[in-house]
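Asks: got a sequence here, can you model it:
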Amino acid sequence: MIYPHGNKYDKELSENNREFVSSIETCIDNLRVDCKNCFGLCCVALYFSASEGFPIDKDAGRPCINLQSDFNCSVHKDLRDKGLKGCTAYDCFGAGQKVAQVTYSGRDWRLVPESAKQMFEVFLIMRQLHEMLWYLTEASTLQVAHSEKEKLNSIINETIRLTHLSPDSLIELDVESHRDNVNVLLLKTSELVRAKVCRGQKNPSKHQKTKARGADLIAADLRKTNLRGANLRGACLIAANLREVDLSGADLIGADLRDTDIRGANLTDSIFLTQSQINTAKGDSDTKLPRLLTHPTYWLK
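Replies: As a prediction, this is how the structure comes out:
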């Protein structure tokens, strides 16, 4: 499957990167999944197990049995019914089409099998960079000090530059070091946003004050807890009850929302929330989401 050069992904990196950063919608569009322009990379490169929302085990590098020759999924419309909830919860943040159309210029791993192993490794690295771009782009839209916005724009441009490296350079990239730099800015942004929300509130809850990552809130009933501006970074909220809770300004980066009840909850102004997190939760038509996210179709059934 060969795609012509000059598609929209090649236009992502302009001569002046700041033009790209100024267009938030364009940036977000390039961070959304576009399976039609991918080579089924997530269906091959990743491993999955029967204990993680899949019906069977699959080794990394082995194509899923449902991946067709045209790289489409034969059961895409029935993933949840087929026991493939893990697929509905996965988001590559547009890394699949970037690797397929930009890094490898439309040459897929079946046509060039000798590059398959490298392509899968590059995909995993690209996915991390694109996830960082998602959070950084959101952070740049929040009301923070001008000096912080300049730092955010600078690291966004640097991250975009990294996504255009050659396959060999991407594999050699110190992703963790770059992630550390990104996290410093995301944490600072979180503190500024949450402080603004919490300012003036009486009796802030312990969840608002905590700075510990990964709070254990499994199955917790939080309906009467003040979570406005709460620090829920990495919190384990599996099966927690957040029904009709106001999560304005709450930081949910990395929070585990599997089977979390967010029916009627207000997440409109929550920060660092992703579609994959929403796809694992239990919501309804009354759940209010940030404008960049959508209600999963199964919520409305």
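Asks: switch to C-alpha atoms for all contacts and neighbour counts from now on
Replies: Will do.
Asks: spit out the contact partners of Ile262.
Replies: Contacts for Ile262 were tallied using Cα atoms under 8 Å, 6 or more residues apart in numbering; they are 241-245, 281-284, 287.
Asks: what do you get if the cut-off is 7 Å, keeping everything else the same?
Replies: 242-244, 281-283, 287 (Cα atoms under 7 Å, 6 or more residues apart in numbering).
Asks: need the residues you listed in a markdown table with distance to Tyr298 and secondary structure, can you?
Replies: Shown next, in a markdown table, are the contacts of Ile262 (distance: Cα to Cα, whole Å; DSSP: H, G, I helix; E, B strand; the rest coil):
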| residue | distance to Tyr298 | secondary structure |
| --- | --- | --- |
| Leu242 | 19 | coil |
| Arg243 | 18 | coil |
| Glu244 | 19 | coil |
| Ala281 | 11 | coil |
| Lys282 | 9 | strand |
| Gly283 | 9 | coil |
| Thr287 | 13 | coil |
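Asks: and of those residues, the nearest to Arg62?
Replies: For the contacts of Ile262, the closest approach to Arg62 (Cα to Cα) belongs to Ala281, at 28.8 Å.
Asks: shouldn't the closest one be in contact with Arg258?
Replies: Yes - in this structure, Ala281 is within contact of Arg258 by Cα atoms under 7 Å, at 5.1 Å.
Asks: more neighbours: these two, which one.
Replies: Ranked by neighbour count (other Cα atoms under 10 Å), Ala281 and Arg258 place Ala281 first, with 23 against 20.
Asks: sorry, back to before: can you name the two of the contacts of Ile262 that are farthest apart?
Replies: Farthest pair in the contacts of Ile262 (Cα to Cα) is Glu244 and Ala281. Separation: 13.7 Å.
Asks: next, count neighbours for the residue nearest to Gly283 when sequence neighbours are not counted.
Replies: Closest residue to Gly283 apart from its sequence neighbours, by Cα to Cα, 6 or more residues apart in numbering: Arg263 at 4.2 Å. Counted by other Cα under 10 Å, the residues lying close to Arg263 total 20.
Asks: what sits against Arg263?
Replies: By Cα under 7 Å, 6+ apart, the residues touching Arg263 are 243-244, 282-284, 286-287.
Asks: who wins for most neighbours among those?
Replies: Gly283 (24 neighbours).
Asks: please give me the structure for this one as well, since I'd like to look at both together:
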Amino acid sequence: MPETPPTAQPQDELRADCANCFGLCCVALPFAKSADFAVNKAAGQPCRNLQQDFRCGIHAKLRTSGFTGCTVFDCFGAGQKVSQITFGGTDWREAPGTARQMFEVFPVVRQLQELLAYLNEALSLPATRRIHPKLRAAYESVRELSLSDAVTLTEADVPTIRGEVNTLLLEASELARAGVPGKKKNHRGADLIGARLSSAKLRGANLRGAYLIAADLTRADLREADLIGVDFRDADLRGADLTGSLFLTQAQLNAARGDAATRLPEQLSRPAHWA
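Replies: Below you'll find the predicted structure:
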């Protein structure tokens, strides 16, 4: 059996390190009062819960305080990269003149980090070995851009980059799911809000970008399914099997409901709020 190829970059470098970030997600991004956020906040305005040390004052009780949206956000390591690399460890309070540019750069780098995470996963799949040169080239190109100066980052054509990377990720998905026996279902971009999919056989399915908000997926078979961009908010994943699923993120799991019987890919963690 061929050895599984190493990932392009250690997973820890693609995970948020809040201790080395200047609270950028709590300042740079806007949110509106809703079921996910208790208040309105404009982009560039610090959240009322952000402390002087850039930590969240209600981190342990975000869900019960009306800030569920914060618990499902993932910067994929963009926060510490912008804070420590792009701006050299100088925070926006210490140098207020950099604040606006820093807040503009953060969402750009966040998108690049997300692409790196997906490419990293694609490179870890044995079935994608024949396209590894293309995946690695894309990875290195995106990573190089993510390490650029602030001006270069704000001028980056991220939509075009996303489109190019997505073409590769689609190819990787097809290769990875080709080994799943039987006909695979295609629900790409489907509106499955509130759908009753209990015990559904979705192994190897294409669910890219599907809306599964509040869907009943109890005991569903989602092994090797392509789940990139799936909206799992309030989806019921109790007893579902997601082992080997493709491009599933921790943020997607955090937005869903599950239990001890939900089977997850080994690189992801069971959310604390699950039963």
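Asks: trace Ser177 of the first structure over to the second structure, please.
Replies: With TM-score structural alignment as the criterion, the equivalent of Ser177 of the first structure in the second structure is Thr160.
Asks: its match: what secondary structure?
Replies: helix (DSSP: H, G, I helix; E, B strand; the rest coil).
Asks: from Arg136 of the second structure, how far out is it?
Replies: 18 Å (Cα to Cα, to the nearest Å).
Asks: ok, these two, which is more surrounded?
Replies: For Thr160 of the second structure versus Arg136, neighbours defined as other Cα under 10 Å are more numerous around Arg136 (17 against 10).
Asks: aligned against the first structure, show me the partner of that one.
Replies: By TM-score structural alignment, Arg136 of the second structure lines up with Asn153 in the first structure.
Asks: quick check, distance from the helix or strand harbouring its match to the centre of its chain.
Replies: Per DSSP states H and E: Asn153 of the first structure is located in helix 146-163. The chain centroid and the centroid of helix 146-163 of the first structure are separated by 18 Å under Cα atoms, centre = their mean, to the nearest Å.
Asks: tell me the helix or strand right after that helix.
Replies: Per DSSP H and E, the helix or strand that comes after helix 146-163 of the first structure is helix 167-172.
Asks: re the thing from before, on average, how far is the helix holding Asn153 of the first structure from the matching bit in the second structure?
Replies: Comparing helix 146-163 of the first structure with its match in the second structure after superposition yields a mean distance of 1.1 Å (mean Cα distance after the TM-score superposition for the first structure).
Asks: which strands and helices sit next to that helix?
Replies: helix 116-141 (3 or more Cα pairs under 7 Å, 6 or more residues apart in numbering; DSSP states H and E).
Asks: identify the residue range in the second structure corresponding to the helix it packs on.
Replies: Helix 116-141 of the first structure lines up with residues 99-124 of the second structure when matched by TM-score structural alignment.
Asks: for that stretch, buried residues please.
Replies: Going by neighbour count (16 or more other Cα atoms under 10 Å), the buried part of stretch 99-124 of the second structure is 99, 101-124.
Asks: next one: stretch 103-116 of the first structure
Replies: 103-109, 116.
Asks: and that stretch, how far from the chain's centre?
Replies: 25 Å.
Asks: one more: stretch 162-171 of the first structure?
Replies: Averaged C-alpha coordinates place stretch 162-171 of the first structure at 20 Å from its chain's average position (Cα atoms, centre = their mean).
Asks: ok, residues contacting it?
Replies: With Cα under 7 Å, 6+ apart, stretch 162-171 of the first structure has contacts from 103, 122, 126, 129.
Asks: need the contact list for the second one.
Replies: For Val122 of the first structure, the contact set (Cα under 7 Å, 6+ apart) comprises 167, 170-171.
Asks: ok, the third one next?
Replies: Applying Cα under 7 Å, 6+ apart, we find Met126 of the first structure in contact with 95, 163.
Asks: could you redo the last one with a cut-off of 10 Å?
Replies: 92-96, 98-99, 103, 120, 132, 162-164, 167, 170-171, 175 (Cα atoms under 10 Å, 6 or more residues apart in numbering).
Asks: and those residues, which of them are buried?
Replies: 92-96, 98-99, 103, 120, 132, 162-164, 167, 170-171.
Asks: closest one to Ala145 of the first structure out of those residues, please.
Replies: For these, the nearest to Ala145 of the first structure is Met132 (20.3 Å; Cα to Cα).
Asks: was I right about that closest one contacting Val184?
Replies: No - assessed by Cα atoms under 10 Å, Met132 of the first structure is found out of contact with Val184, at 11.9 Å.
Asks: now do the same for Pro10 of the second structure: its match in the first structure.
Replies: Structural alignment (TM-score structural alignment) places Pro10 of the second structure against Cys27 in the first structure.
Asks: any idea which element that match lies in?
Replies: Counting by DSSP H and E, Cys27 of the first structure is part of helix 24-29.
Asks: what's that helix packed up against?
Replies: For helix 24-29 of the first structure, the elements it packs on are helix 17-22, helix 116-141, judged by 3 or more Cα pairs under 10 Å, 6 or more residues apart in numbering; DSSP states H and E.
Asks: how big's the offset between it and the second structure?
Replies: Taken over the aligned residues, the distance from helix 24-29 of the first structure to the second structure averages 3.4 Å (mean Cα distance after the TM-score superposition for the first structure).
Asks: nearest to Ser49 of the first structure, of the contacts of Arg263 of the first structure?
Replies: Comparing the contacts of Arg263 of the first structure against Ser49 of the first structure with Cα to Cα places Lys282 closest, at 22.6 Å.
Asks: can you tell me what Ser248 of the first structure aligns to in the second structure?
Replies: By TM-score structural alignment, Ser248 of the first structure lines up with Arg223 in the second structure.
Asks: how far away is that match from Lys201 of the second structure?
Replies: 9 Å.
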